[in-house]
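Novice: coordinates only, sequence not included:
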């Protein structure tokens, strides 16, 4: 998983850098050359979609999503572990639902083309699918690691 996590973080960095470059290029063209790029807004919108759905599992790995630790800390340790398991299973359900439902959307949109970039819209939605599959992998890895960390084979 370490290599997959590094790859995801690299993709996020590239997407963010590309969004900044394209946005800067659009501003430059609009104000100095007086001609807008027809594809820049669409590129940034689709790159942002990919960025968000790949960043969700990265934040999950880092425990960076919002949670209420102070409430969970009031419960006994056994119940805390159970609550963490339930939360992880909900994250797993989200990843599975995201991947499966996005596959349906990709089948419907494979013949549609984006107006500015001329991409198949299934490529746009592919970021959601990749994010969902990556989320499933992250949750399964965490559950597997916790099972062996707590001494249960």
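Specialist: That came through, no problem. Since this is a predicted model, take the numbers as computed values, not measurements.

Novice: going forward, measure contacts and count neighbours with C-alpha atoms only.
Specialist: Noted.

Novice: quick one: the nearest residue to residue 22 once chain neighbours are set aside and residue 46, what's the gap?
Specialist: Distances taken as CA to CA, 6 or more residues apart in numbering place residue 40 nearest to residue 22, at 6.2 Å, with adjacent residues excluded. Per CA to CA, to the nearest Å, residue 40 is found 10 Å from residue 46.

Novice: Second structure for comparison follows:
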């Protein structure tokens, strides 16, 4: 069993790994910090709204906005998480069918199926979500308890499409061996 590295060795290894990555890959990794930050904000706001809801119920005060805010933060969190989950190629993949094929064909089909199915799904979210967003924007629909237009909630769907396509692209560039089934996922 190997000994754990100290932080200086880990930092040096991470720096060396980043230097080996191509410029587009480094760009994708930098841009993918935005969905992480948005998801962190959504989790924090979800926790705050649930805490306010619990406290208000405990005090016997009615606050309908907290239930609605919790729901909307959760919607954003789910849609952001969908895309984020594909970044490390650790999400469920269509691999059951290709396991019975010869290795060269397996590698080709694993990457092909992963790419087409994943990008196709996120492109569907982008297109259909954009249509939903336009309809919500044009209708002027607002939330029931919050003074907020509903298109802000609907924006989560096309954003998830973009985040997912970028995440799948990054996973194809960085984790190709994992997608091909040659490398185990962590965790």
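Specialist: Received it, and whenever you're ready, just let me know what you need. This is a predicted model, so every value here is computed, not measured.

Novice: With both chains overlaid, what TM-score comes out?
Specialist: The TM-score (TM-score structural alignment, normalised by the length of the first structure) is 0.83; 145 aligned residues with a CA RMSD of 2.0 Å.

Novice: helix or strand right after whichever strand or helix holds residue 107 of the second structure?
Specialist: For residue 107 of the second structure, the element it lies in under DSSP states H and E is helix 103-139. The helix or strand immediately downstream of helix 103-139 of the second structure is helix 151-154, counting by DSSP H and E.

Novice: That next one - contacts with which helices or strands?
Specialist: Helix 151-154 of the second structure is packed against helix 64-84, helix 103-139, with contacts defined by 3 or more CA pairs under 8 Å, 6 or more residues apart in numbering; DSSP states H and E.

Novice: follow-up on the earlier one: so what angle separates the directions of the helix holding residue 107 of the second structure and helix 64-84?
Specialist: Here helix 103-139 of the second structure runs at an angle of 150 degrees relative to helix 64-84 (axes from the mean of the first three to the mean of the last three CA atoms, to 10 degrees).

Novice: Just the buried positions in helix 103-139 of the second structure, please.
Specialist: By neighbour count with 16 or more other CA atoms under 10 Å, helix 103-139 of the second structure contains the buried residues 106-107, 109-111, 113-115, 118-119, 122-123, 125-126, 129-130, 132-133, 136-137.

Novice: Pull the distance from it to the chain's centre.
Specialist: Relative to its chain's centre, helix 103-139 of the second structure lies at 13 Å (CA atoms, centre = their mean, to the nearest Å).

Novice: For residue 92 of the first structure, which residues are in contact?
Specialist: Applying CA atoms under 8 Å, 6 or more residues apart in numbering to residue 92 of the first structure gives the contacts 135, 136, 139, 140.

Novice: can you check residue 107 of the first structure too?
Specialist: Contact partners of residue 107 of the first structure, counting by CA under 8 Å, 6+ apart, are residue 122.

Novice: again, only using 10 Å
Specialist: 121, 122 (CA atoms under 10 Å, 6 or more residues apart in numbering).

Novice: Tell me how far it lies from residue 87 of the first structure.
Specialist: 31 Å.

Novice: so which of the contacts of residue 92 of the first structure persist in the second structure?
Specialist: Compared against the second structure with both residues aligned by TM-score structural alignment, their matches' CA atoms under 8 Å, the contacts of residue 92 of the first structure retain 135, 136, 139.

Novice: Map the second one across to the second structure for me.
Specialist: The pairwise alignment with the second structure assigns residue 136 of the first structure to residue 165, based on TM-score structural alignment.

Novice: Would you verify that that match is located in a helix?
Specialist: Yes - applying DSSP: H, G, I helix; E, B strand; the rest coil, one finds residue 165 of the second structure inside a helix.
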